[in-house]
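**Student:** fold the stuff below for me.
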Amino acid sequence: MNEVPYESKPIPPSGHGTTLQTIRRAARNGDRFACLTCYDATTARWLQRAGIPVLLVGDTAAEMILGEPGTIHAPLDFMLIITAAVKRGAPNTFVMGDMPFGSYQCDDAEAIRNAGRFLTEGRADAVKLEVDGRFTELVSKLARAGVPVVAHLGSRPQAAKQEGGYRAAGRTQESLQQIVHDAIAMEQAGAVMLLLEAVPNEVAHAVVDATSIPVIGCGAGTACHGQIVVTQDILGLTDWQPAFARPICELGDTLMDAAREWMRKVTEDELGEHPYRMKGADAATPPTPSEPSSDLRKSSPS
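**Tutor:** Below is the predicted model:
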C-alpha cells in the first residue's frame, strides 16, 4: 500500500541519472515525477537538460512522426531505432520503449524476443505493454527473463478498433474493480511500474492504494506518482489535444514565424555575408567563368 501524502517535488538529481531505483524511491517518498513522450535524440537532449527524469518512446510516434491515423501503425523496427536515438540523446533519463501493436500479441517466445530487442538494440530501460488480465502470464515470463515491464492499464489505444474507438475506462464500479484486479495481477506477475490512461481519479486512487509499485498517470488524475503527456500536445504542435494535455506554449506559431522569416531573407537576398572564403593567393583572384565543354554544350537544352 502507498499512503504517503504527495508533495510537489521533483525527483532529486542523481549523479548516475534516473534509474528504476530512484523512481521507486520517489514514489515511496511522495515525490511526484514528470514524464514526457519523445521520439528523437535532439528533443531528448533538451528534455534531459530541462530535468525531465522519465521519457516514453511511445507508439504515438506513428501519429506524430509518421503521420499515421493511429498508434497501431508503428512498425517494430522503427520503434527500436527511435528508442535507441532517444537514449543516445538523453542517456541520464529513464527511457521506456513502447512495444507496438503485433509485437507482443503473438506467441510468448516471439514477444520475449521482441522485448529483448528493446533492451539491446533500443537501449531501453524498460518496455511498456498495453495489457489486461489476459497478459498476466506473458508479463510473468518477461519478468523472469529479466525484462522490466511497465503495464499499461485503463484506456488502451491499441485496442481502440476492437472497442469501437478511443474512450475513457473505469467509469463504472465494475470497470474500476477490474482495473484494480488487473493492476494487482500485474504487480504480482513482476511488472515494475503501472501506467494508467484516461480513468477517473477514483480509479487511480484505488490502484495506488492496492499496489506498491510506481504508478504513472496519463489523464488519470492526481493520485498517480508520475504524470505523462504527449510532448507535442503541450508544445502546441498538434491540431487537437486531450483535456489533460492543454498547450503550455504555442511552439507551432514560433516555428511558422521562423520559417516565414527564413523565407523572407531568402527571397529578399538578406542572408548576409557568406562565411566561406578562398585561401591564400586564390583569394585575391576573382574566379573567371570558363567556357562549358563541348560535351556539356551538346547536352544542354536548346
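
**Student:** please count neighbours and contacts with C-alpha atoms only from this point.
**Tutor:** Fine.

**Student:** for the protein, just list every one of the helices.
**Tutor:** 20-29, 41-50, 61-64, 76-89, 108-120, 136-144, 160-163, 173-189, 201-210, 231-234, 251-267, 294-299 (DSSP state H).

**Student:** can you name the residues in contact with stretch 85-95?
**Tutor:** For stretch 85-95, the external contacting residues (Cα atoms under 8 Å, 6 or more residues apart in numbering) are 16-20, 38-45, 47-48, 52-57, 83, 122-126.

**Student:** which of the residues you listed are buried?
**Tutor:** 18-20, 38-41, 43-45, 47-48, 52-57, 83, 122-126 (16 or more other Cα atoms under 10 Å).

**Student:** about what we covered before: could you dump the helices of the chain to JSON lines with distance to L195?
**Tutor:** Shown next, in JSON lines, are the helices of the chain (distance: least, Cα to Cα, whole Å):
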{"stretch": "helix 20-29", "distance to L195": "13"}
{"stretch": "helix 41-50", "distance to L195": "20"}
{"stretch": "helix 61-64", "distance to L195": "18"}
{"stretch": "helix 76-89", "distance to L195": "18"}
{"stretch": "helix 108-120", "distance to L195": "17"}
{"stretch": "helix 136-144", "distance to L195": "14"}
{"stretch": "helix 160-163", "distance to L195": "17"}
{"stretch": "helix 173-189", "distance to L195": "10"}
{"stretch": "helix 201-210", "distance to L195": "10"}
{"stretch": "helix 231-234", "distance to L195": "17"}
{"stretch": "helix 251-267", "distance to L195": "27"}
{"stretch": "helix 294-299", "distance to L195": "64"}
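
**Student:** so which of those gets nearest E273?
**Tutor:** helix 251-267 (12.5 Å; Cα to Cα).

**Student:** what packs against the closest one?
**Tutor:** Packing partners of helix 251-267 (3 or more Cα pairs under 8 Å, 6 or more residues apart in numbering; DSSP states H and E): none among the helices and strands.

**Student:** list the buried residues of that helix.
**Tutor:** Residues L251 are the ones in helix 251-267 that count as buried (16+ other Cα under 10 Å).

**Student:** chain center to that helix: distance?
**Tutor:** Its chain's average C-alpha position is 27 Å from that of helix 251-267, according to Cα atoms, centre = their mean, to the nearest Å.

**Student:** who touches it?
**Tutor:** Counting by Cα under 8 Å, 6+ apart, L235, G236, L237, E270, L271 sit against helix 251-267.

**Student:** now the other sequence, so there's something to compare against:
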Amino acid sequence: MSTFQIDTSASRAHPMPEPMRRLTVPAIRDRKRDGVTEHPIVVLTAYTARQAQLLDQHCDILLVGDSLGQVIYGLPSTIPVTLEMMALHGAAVVRGSYHSVVVIDMPFGSYEASPEAAFESAARLLKETGAAAVKLEGGEAMAETVDFLVRRGIPVMGHVGLTPQAVNVLGGYGARGRSDAEAEKIVGDAKALEKAGAFCLVVEGVVEPIAVAVTEAVACPTVGIGASVRCDGQVLVTEDMLGMFERVPRFVKRYGEMAEMISAAAESYASEVRGRTFPGPEQTYQAK
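**Tutor:** Prediction:
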C-alpha cells in the first residue's frame, strides 16, 4: 500500500498515485556534461511485466532487447524477431515499471528499407507500448534514418560495434575494432549517429581502447556491453547476469545463480508430488 499522496485532479495523464515520475530521454542525455558522466547510467534488459517490477527501481533504462528472441523464444539469433513480439513485450515492461526510461529495440527488417519505413515501425512501437524511445543498430548508414525519426518526435538510441542483427554479414559474434580500419569506422559511426540526433549509444563487443575512443568522441552518453568501464553506463542481458544460462559471454559477470535455484525448487516440488506430501493440509480446502 502506498504512503504518498498526489493531487490526482491536477493531471488527467497521471490519475493514479505513482512513487515518482519516470526519468526522461533528455534527463538521460544530460547525464553527460562536458564529456563527464558523474552518475553512470544503469541499463538492464526486461521482457515481462514482473521482471520490470523487480528491476525498475535499480535502473535508469529498461531495454526491451530483441535478445528476447534467444532468451525467451529459444531462437538461434535475433533475426527472426518480429515487430509484434517487440510490441507485446514492450507494453508489458511499460506496465511493470514507473521509474526507468523504457527503450525498445527495432527488430531486423523493420527500419532498414527507408526512413519512412522506420518511422512507421517506430511509431507503432511507441503507440502500442507507451515506451519513450526506440533503439536501432547500424552506424553512418543509418544516420539519415535517425535524423528522420528524431525530427518527427521519436527519440533514438544508437548501437555501434558488434551489431547482432548483422551476424550473417559479420560471420559471428567476435569482438570488433581489432584492425585500424574497423576501429576508425566504429568511431566514425558513433559520431554520425550523435550528429543525427541519437540521445545515447550502445557500444557493444569492441576492444576497450575503441570503446574509450568512442566515449571521448561523442557528447551523448555511451552504454557499454563488452566494452569498457569508462563508458558512461553499462547494460547486460538480465538473464545472463542472473546465471540463467550455463554459458555466457566473457564480458558478463554473474550476480546470481537463478538457474540452479529454479532447478532445485522444481526438484523439491517433483519429489513431494511423487511422494504425495504435496499438497498438505495448509494447501487444501477442508469441509466446514
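
**Student:** what is the burial count for I210 of the second structure?
**Tutor:** 23 (other Cα atoms under 10 Å).

**Student:** pretty sure it contacts V187?
**Tutor:** Yes. In this structure, I210 of the second structure is within contact of V187 by Cα atoms under 8 Å, at 7.3 Å.

**Student:** out of the contacts of helix 251-267 of the first structure, who's the most crowded?
**Tutor:** When neighbours are counted as other Cα under 10 Å, the busiest of the contacts of helix 251-267 of the first structure turns out to be G236, with 20 neighbours.

**Student:** how much space between whatever residue of the first structure lines up with R95 of the second structure and T42 of the first structure?
**Tutor:** Under the alignment defined by TM-score structural alignment, R95 of the second structure is paired with R88 of the first structure. In this view, R88 of the first structure and T42 of the first structure are 9 Å apart by Cα to Cα, to the nearest Å.

**Student:** and A185 of the first structure, by the same measure?
**Tutor:** 38 Å.

**Student:** please apply the same query to L296 of the first structure.
**Tutor:** To T42 of the first structure, L296 of the first structure is 43 Å away according to Cα to Cα.

**Student:** try G51 of the first structure
**Tutor:** In terms of Cα to Cα, G51 of the first structure sits 15 Å off from T42 of the first structure.

**Student:** ditto for D107 of the first structure
**Tutor:** Here D107 of the first structure is placed at a distance of 36 Å from T42 of the first structure (Cα to Cα).

**Student:** who touches W240 of the first structure in this structure?
**Tutor:** Contact analysis of W240 of the first structure by Cα under 8 Å, 6+ apart lists D233.

**Student:** run the last query once more with 10 Å
**Tutor:** Each residue near W240 of the first structure by Cα atoms under 10 Å, 6 or more residues apart in numbering is listed here: D233, R246, P247.

**Student:** do L236 of the second structure as well
**Tutor:** Contact analysis of L236 of the second structure by Cα under 10 Å, 6+ apart lists 42-45, 63, 223-226, 242, 251-253.

**Student:** next: G17 of the first structure.
**Tutor:** Residues near G17 of the first structure by Cα under 10 Å, 6+ apart: Q48, P53, A90, P91, N92, T93, F94.

**Student:** mind listing which of the residues you listed are in strands?
**Tutor:** In this view, these that belong to strands under DSSP state E are F94.

**Student:** JSON lines for the contacts of G17 of the first structure, including distance to G116 of the first structure?
**Tutor:** Formatted as JSON lines, the contacts of G17 of the first structure follow (distance: Cα to Cα, whole Å):
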{"residue": "Q48", "distance to G116 of the first structure": "25"}
{"residue": "P53", "distance to G116 of the first structure": "23"}
{"residue": "A90", "distance to G116 of the first structure": "20"}
{"residue": "P91", "distance to G116 of the first structure": "19"}
{"residue": "N92", "distance to G116 of the first structure": "21"}
{"residue": "T93", "distance to G116 of the first structure": "19"}
{"residue": "F94", "distance to G116 of the first structure": "17"}
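
**Student:** closest one of the contacts of G17 of the first structure to C224 of the first structure?
**Tutor:** Looking across the contacts of G17 of the first structure and measuring by Cα to Cα, the closest to C224 of the first structure is P53, at 15.7 Å.

**Student:** residue in the second structure matching the closest one?
**Tutor:** Under the alignment (TM-score structural alignment), P53 of the first structure maps onto D60.

**Student:** its match and L44 touch, don't they?
**Tutor:** Yes. Applying Cα atoms under 10 Å, one finds D60 of the second structure in contact with L44, separated by 8.7 Å.

**Student:** my read: E130 of the first structure touches D182, true?
**Tutor:** No. E130 of the first structure is beyond contact range of D182, at 11.7 Å (criterion: Cα under 10 Å).

**Student:** quick check: neighbours shared by those two?
**Tutor:** A151, L153, G154.

**Student:** any chance of JSON lines for these, columns neighbour count and distance to E68 of the first structure?
**Tutor:** Shown next, in JSON lines, are these (neighbours: other Cα atoms under 10 Å; distance: Cα to Cα, whole Å):
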{"residue": "A151", "neighbour count": "26", "distance to E68 of the first structure": "24"}
{"residue": "L153", "neighbour count": "25", "distance to E68 of the first structure": "23"}
{"residue": "G154", "neighbour count": "30", "distance to E68 of the first structure": "23"}
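
**Student:** where does stretch 121-133 of the first structure end up in the second structure?
**Tutor:** Taking TM-score structural alignment, stretch 121-133 of the first structure hits residues 128-140 over in the second structure.

**Student:** from one end of the matching stretch to the other, what's the distance?
**Tutor:** Stretch 128-140 of the second structure: ends 29 Å apart by Cα to Cα.

**Student:** circling back to that earlier point, now the first structure: which of the contacts of L236 of the second structure match?
**Tutor:** Mapping these onto the first structure (both residues aligned by TM-score structural alignment, their matches' Cα atoms under 10 Å) leaves V42, V43, L44, T45, L63, G224, I225, G226, F251, V252, K253 still in contact.

**Student:** filter those residues down to the buried ones.
**Tutor:** Going by neighbour count (16+ other Cα under 10 Å), these have V42, V43, L44, T45, L63, G224, I225, G226, V252 buried.

**Student:** from those, pick the one nearest R152 of the second structure.
**Tutor:** When these are compared against R152 of the second structure (criterion: Cα to Cα), the nearest one is L63, at 21.7 Å.

**Student:** skipping adjacent residues, who's closest to that closest one in space?
**Tutor:** The shortest distance from L63 of the second structure to any non-neighbouring residue, by Cα to Cα, 6 or more residues apart in numbering, is to T45 (4.5 Å).
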